[in-house]
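**Student:** no FASTA, just this:
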């Protein structure tokens, strides 16, 4: 059964039951209440009359009783002496020997009640004051109410049905609107929402539905972005595997040709000592490439946040400065380090690896006799070098791609694998750090990391 129908039946029944109970209560309680009120009123009136004629003469008493009879018709008074002789009301008769009994001022079949009080006049003679009143109007009112009850019940039933119909429609209107809106939410359109009217439970329900829908849309958007990231990651992995295969295939094919030449003694390949050294050089290059690939794989599989800690970056780099100063002396470079105290939060191992890759890259691409600067200051790390060739903006955009090398370095004289900056990018992005690689003039390249 729908809520509107339930409300209609429930409220109709409640209205009908309440009206029926009210009429029944009035039928039984009203006579009792009316009798109690009327009895109290006539008792007060009778007491007031008896007190007013107390100690008066016989004529004064009859005059006062006549006055009260005219003033109020709710009670009829009678005044008799000790022998039963009636003094009020006066009855005219021609025969004084006939005794007149005046007791029932009300018809014998009427419900009545009497009050009596002994009155003493001014001469000390006692009289009896009687007051009689009728209860017939109470019975009449109950009878009238009983006769009208079917019509009142019918009216209450009609009124209850009408009010219940209106109430059931109004009370369920907002619920129907919420239900219709939730059906529209299936489309996941961002402009669909429930109207919030009032401050009751239905308004709370509408607000909760809106909050739930907004949360669903946010989660769906986050899921879509995550799916795009996963799809992009899969494409990147496929591209990385393709480029890795190409990088490995060419030197392996070249080394196989050298080995075949040595086996069969073809031409210059008869000089095995020379070409064995050449094969070793090729294997060392491929070993470095494999190590870089393994480092990338380990970086992707491991959550860097698991080993996150707060450490002094300047102290960690201070331990590496001696090695790079020695390397600069051997290579003929000028290496300068300026390290101010700086506390950072992250994976110390991976951050140090990223910085060392940047320093190695700077040493590989610095012109002969050039300078390399390392500085840590004001929540940033900066590595600058006098480059043998300044990269263009287009080259800088591609420099972080795996196996990418500028045209002038494709001979691998620097011994690089083409994965150094790609690894740096992966580490910094996992730490959610901002970085920038740029040419600051016609001689210098700069890499900045902001903590």
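**Tutor:** All right, it came through fine. Only a predicted model underlies this, so the values are computations on that prediction, with no experimental measurement involved. Numbering: from 1, shown residues only.

**Student:** rest of the way, CA atoms for contacts and neighbours
**Tutor:** OK.

**Student:** How about the contacts made by residue 395?
**Tutor:** By C-alpha atoms under 8 Å, 6 or more residues apart in numbering, the residues touching residue 395 are residue 406.

**Student:** where exactly do the helices run in the stretch 351-451 of the chain?
**Tutor:** 393-398, 420-430 (DSSP state H, counting those that start in this stretch).

**Student:** Then the stretch 151-300 of the chain?
**Tutor:** Under DSSP H, counting those that start in this stretch, the stretch 151-300 of the chain gives helices at 201-264, 272-301.

**Student:** any chance of those in JSON lines, plus distance to residue 353 and mean neighbour count?
**Tutor:** Shown next, in JSON lines, are the helices of the stretch 151-300 of the chain (distance: least, C-alpha to C-alpha, whole Å; neighbours: other C-alpha atoms under 10 Å):
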{"stretch": "helix 201-264", "distance to residue 353": "21", "mean neighbour count": "14"}
{"stretch": "helix 272-301", "distance to residue 353": "10", "mean neighbour count": "14"}
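
**Student:** mind giving me TSV with the helices of the stretch 351-451 of the chain and columns for distance to residue 320?
**Tutor:** Listed next are the helices of the stretch 351-451 of the chain as TSV, based on distance: least, C-alpha to C-alpha, whole Å:
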stretch	distance to residue 320
helix 393-398	27
helix 420-430	18
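
**Student:** Pasting the second one now:
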């Protein structure tokens, strides 16, 4: 370190001497002495300037400093030549720059009119080095303590959040819903924690959606199995009846000798069987309603179109309609599936309205309401009314009560279109009320 400091000081001295030479060259004669003394004061130096037949000498170190003799016992000396007012003077002084405690710099002026000699003491350097060497152990100790302190501080500052992230991710690995990393920093670790939390939320959402889909698929499979089991049982009845009547007619047993009568009955049973098969096929197609294209349609126009055949049927039974559709609005839904649901609801209403009764159809707050006068269904039966092939007691048999698939198909269609519905005893009349809530399907 002392050698490096010596080298730097010499470079600084040489640079300042070069600057001094330029300043003396550019300055007026009366300003040069001030420039030289300022330089000597700055460096605490001996300096001699010979320029333009003028000599400037400042001696802040003293010229009588006795340097140490060399190994052969000689003492370095310097011969100085001075010329003032055309007089020459030669002097012999101790060469202080030959001592180990001093270093010097010399430079000639660029115009050749003189030169500069300066000598600077190394005592300041030695003092600085001694001071540095004295405080170096304490400085090193303090730096070590501070370094250890900050190393521990920063290691904890970075490792603690990482440990918390590891703990949170372990809970996430176990799919705990409450797993979450509480982030309190805005640095890169904080950004990582936010990304981990966001990723886990998305993962949980995806898992829950998959679980719901799996549950829906399982329920659909169970319903499908139950439906097919019930369908096979329902199909057996007319097939068995037709087969028995045909065998008896072929054998000419008893009343079955009247073939015309029982062939007509067989034909009726086969038509009933065909209707049931058609309804079963329609039910199986409902699963594809989600991929059907939705279209815009006016609720009143659609309802009136579906009602046409049921107006004729109702008239033959003395059943009248009270229709109020002034609050109609435009829907966007799968047209054919919705018309199928409306058709089954109207068929159910016409079939079970008592002789000479009324059917009320109106729109209220984007809800389609179809009410018919009949014997209200008990809560016991209502809990099963949407099950396939389910029939209530009072007259709802295969002869005049259908095959038990009508309301099941309605429920399946409306569920597939995500439409809410209610089937309850009416509060306005003595009968039942079917309500289809279409507030999510209307177009503003």
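**Tutor:** Okay, I see it. Keep in mind that this is a model prediction, so the values were computed, not measured.

**Student:** Could I get the TM-score for this pair?
**Tutor:** In this superposition the chains share a TM-score of 0.74, using TM-score structural alignment, normalised by the length of the second structure; 387 aligned residues with a C-alpha RMSD of 4.1 Å.

**Student:** ok, back up a step: and among the helices of the stretch 351-451 of the first structure, the most buried is which?
**Tutor:** The highest average neighbour count among those, using mean count of other C-alpha atoms under 10 Å, belongs to helix 420-430 at a mean of 19.

**Student:** tilt between that helix and helix 272-301?
**Tutor:** Inter-element angle recorded for helix 420-430 of the first structure and helix 272-301: 10 degrees (by axes from the mean of the first three to the mean of the last three C-alpha atoms, to 10 degrees).

**Student:** between the helices of the stretch 351-451 of the first structure, which gets nearest to residue 39 of the first structure?
**Tutor:** helix 420-430 (96.7 Å; C-alpha to C-alpha).

**Student:** got the contact list for the closest one?
**Tutor:** With C-alpha under 8 Å, 6+ apart as the criterion, helix 420-430 of the first structure contacts 292, 296, 299, 304, 350-351, 353-355, 357-358, 361, 399-402, 434-435.

**Student:** Just tell me the aligned range of that helix in the second structure.
**Tutor:** With TM-score structural alignment applied, helix 420-430 of the first structure matches the range 406-416 in the second structure.

**Student:** Have a look at how far, on average, the matching stretch is from the first structure.
**Tutor:** Its aligned residues in the first structure lie a mean 1.0 Å from stretch 406-416 of the second structure after superposition (mean C-alpha distance after the TM-score superposition for the first structure).

**Student:** that older thread, okay if I get the helices of the stretch 151-300 of the first structure as JSON lines plus distance to residue 409 of the first structure?
**Tutor:** Listed next are the helices of the stretch 151-300 of the first structure as JSON lines, based on distance: least, C-alpha to C-alpha, whole Å:
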{"stretch": "helix 201-264", "distance to residue 409 of the first structure": "15"}
{"stretch": "helix 272-301", "distance to residue 409 of the first structure": "15"}
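
**Student:** Which one, of those helices, ends up nearest to residue 338 of the first structure?
**Tutor:** Among these, if distance is taken as C-alpha to C-alpha, the winner is helix 272-301, at 29.2 Å.

**Student:** which helices and strands sit right next to that closest one?
**Tutor:** Judged by 3 or more C-alpha pairs under 8 Å, 6 or more residues apart in numbering; DSSP states H and E, the packing partners of helix 272-301 of the first structure are helix 201-264, helix 420-430.

**Student:** Show me how far it is from its chain's centre.
**Tutor:** Centre-to-centre, helix 272-301 of the first structure and its host chain are 57 Å apart (C-alpha atoms, centre = their mean, to the nearest Å).

**Student:** isn't residue 62 of the first structure right next to residue 80, touching?
**Tutor:** No. Shown here, residue 62 of the first structure and residue 80 do not form a contact pair, counting by C-alpha atoms under 8 Å, at 10.8 Å.
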